[in-house]
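Trainee: mind folding the following:
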Amino acid sequence: MAVTRQKKEEALRELIDRFTRSKTVVFADYRGLDVKSISGLRKQLREKESELKVGKKTLMRLAAKEIGVDEIGSEEMEGSVAAIFSYEDELSGLRILFKFSKENEKLKLLGGIIDGKVVDPNVVQQYAKLPSREELLAKFLGSLNAPLTGFVGVLSNVIGGFVRVVNAYKESFPSAPVAAPVVETLAEPVVEVAPAVESAETTIEEPVAEVTPVVEESAEEVSN
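Mentor: Alright, predicted model coming up:
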């Protein structure tokens, strides 16, 4: 038992290392393929700095958790699955595997991990159809010697492919319910009213006019 556990731990460490170094990971069901076909696929992948590794689904999940991916694969990932790791170019392994699956129907894509997100087989196919750097460079250089319409056509094809990938990527995630917009009620500004100054109850006395006493003249006439 100790030897078996030790081997599992060693296999898990190797998978964690591959998941950490890989830029993209694609999972596939390889059951039904003969040894010769698998060997040919491995050779093609090695030429593009990619690798095929077969392992148990449970170990794949444990290794993926180490890079922050909690859940991978689907219900179809049972038992042992093939994981294709791309170390140099993000899309090299995807293209090789996609082309191989077209020529060998027994190989079935099960999804993958791109940009740290779990994606379904449809997204993997859309990424695999994107032109490589070499193809883009060749098209660009060729368009320099072509009329302006040719250059616009190249850009349109590239942009169209990118849009299809983005749409497929968005559709791979369940749509979240749209929450009702929250309308914030703006509070009326509070106007600070200065306290009224209480008028002092001071009685203002009317100025008293001085009355000059009237001197009553004597009724008697003053004789000269």
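Trainee: going by C-alpha atoms from here, please, whenever you check contacts or count neighbours.
Mentor: Fine.
Trainee: got the contact list for residue 150?
Mentor: Residue 150 makes contacts with residue 143, as judged by C-alpha atoms under 8 Å, 6 or more residues apart in numbering.
Trainee: same thing but 10 Å
Mentor: Shown in contact with residue 150 (C-alpha atoms under 10 Å, 6 or more residues apart in numbering): 139, 140, 142, 143, 144, 156.
Trainee: contacts only, for the last one.
Mentor: Read it as residue 156. 150, 162.
Trainee: Three-state assignment for it, please.
Mentor: For residue 156, the assignment made with DSSP: H, G, I helix; E, B strand; the rest coil gives helix.
Trainee: re the thing from before, Serialize the contacts of residue 150 to JSON lines and add fields for secondary structure and distance to residue 36.
Mentor: As requested, those are exported to JSON lines (DSSP: H, G, I helix; E, B strand; the rest coil; distance: C-alpha to C-alpha, whole Å):
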{"residue": "139", "secondary structure": "helix", "distance to residue 36": "35"}
{"residue": "140", "secondary structure": "helix", "distance to residue 36": "38"}
{"residue": "142", "secondary structure": "helix", "distance to residue 36": "39"}
{"residue": "143", "secondary structure": "helix", "distance to residue 36": "41"}
{"residue": "144", "secondary structure": "helix", "distance to residue 36": "44"}
{"residue": "156", "secondary structure": "helix", "distance to residue 36": "40"}
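Trainee: here's the other one to compare against:
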Amino acid sequence: MKRERKVELADRLRERLKEAKILIAASYTGLTVAEMEAIRNAVKEQGCTFNVIKNNIVKKAVEGTAWESMTEQLKGPNAFALGFDDPAVLAKIMVEKAKEYGKLEIKFGSLEGKLLTADDIKALSKLPPKEVLVAQLLGTMKAPISGFVNVLAANIRQLLYVLKAIEEKKAKEN
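Mentor: Reported below is the predicted structural model:
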């Protein structure tokens, strides 16, 4: 591959990394073309990418960026998956595919520049989706307010019961 082409690929990868939230590197040695295509399709369905890229090109692309911390990990043949929205979604897919195809081995990752081990990626894959986490957070934030409203409403409700009882008593007396 000519030097100009390598520079162009590194620049294109650098631009994609600016948009990416997570990068997962995996060893693909021993996988068939059909298996690689199945992984690529599963990742693509979630709006992510999965490509085999030479380590030298990746090193050039991450040079001087927040992703630079992973350059020491770039050894051997690597396939790189990039996630752009919810990092847990890509982690789930990659962990599932690693179980499905034993030869796919997750090596490391980087979450917005912070280096992740394979165990970190497995832990990330067990998180619920972003929407569920937001709903849980909102439910937790809403609970004290709802409780307070219920307590205030109970006092007013009790007052109404007392007034209704007095009204009924006066109606019986007349």
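Trainee: that older thread, among the contacts of residue 150 of structure 1, which one is most surrounded by other residues?
Mentor: Compared across these, residue 143 has the highest neighbour count, 18 neighbours, by other C-alpha atoms under 10 Å.
Trainee: distance to residue 37 of structure 1 added to the contacts of residue 150 of structure 1, as CSV?
Mentor: Listed next are these as CSV, based on distance: C-alpha to C-alpha, whole Å:
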residue, distance to residue 37 of structure 1
139, 33
140, 35
142, 36
143, 38
144, 41
156, 37
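Trainee: please identify which of those is nearest to residue 121 of structure 1.
Mentor: Of all the contacts of residue 150 of structure 1, residue 121 of structure 1 sits closest to residue 156, with 25.1 Å by C-alpha to C-alpha.
Trainee: structure 1: which residue goes with residue 75 of structure 2?
Mentor: Mapped onto structure 1 by TM-score structural alignment, residue 75 of structure 2 lines up with residue 77.
Trainee: report the separation between that match and residue 109 of structure 1.
Mentor: Using C-alpha to C-alpha, to the nearest Å, one gets 10 Å for the distance from residue 77 of structure 1 to residue 109 of structure 1.
Trainee: so what sits against both of those two?
Mentor: Counting by C-alpha under 10 Å, 6+ apart, the residues touching both residue 77 of structure 1 and residue 109 are 27, 28, 29.
Trainee: list the contacts for the aligned residue in structure 2 for the last one?
Mentor: It refers to residue 29 of structure 1. Using TM-score structural alignment, the equivalent of residue 29 of structure 1 in structure 2 is residue 27. Contacts for residue 27 of structure 2 (C-alpha under 10 Å, 6+ apart) come out as 52, 75-80, 98, 103-108.
Trainee: quick one: which of those sit in strands?
Mentor: 52, 79, 80, 105, 106, 107, 108 (DSSP state E).
Trainee: now the helices for structure 2?
Mentor: Listed in chain order, the helices of structure 2 (DSSP state H) span 3-19, 33-45, 55-62, 87-100, 118-125, 130-173.
Trainee: so residue 20 of structure 2 sits against residue 80, correct?
Mentor: No - in this structure, residue 20 of structure 2 is not within contact of residue 80 by C-alpha atoms under 10 Å, at 11.9 Å.
Trainee: burial count for residue 49 of structure 1?
Mentor: Residue 49 of structure 1, neighbours per other C-alpha under 10 Å, totals 15.
Trainee: next: residue 7 of structure 2.
Mentor: Residue 7 of structure 2: 14 neighbours (other C-alpha under 10 Å).
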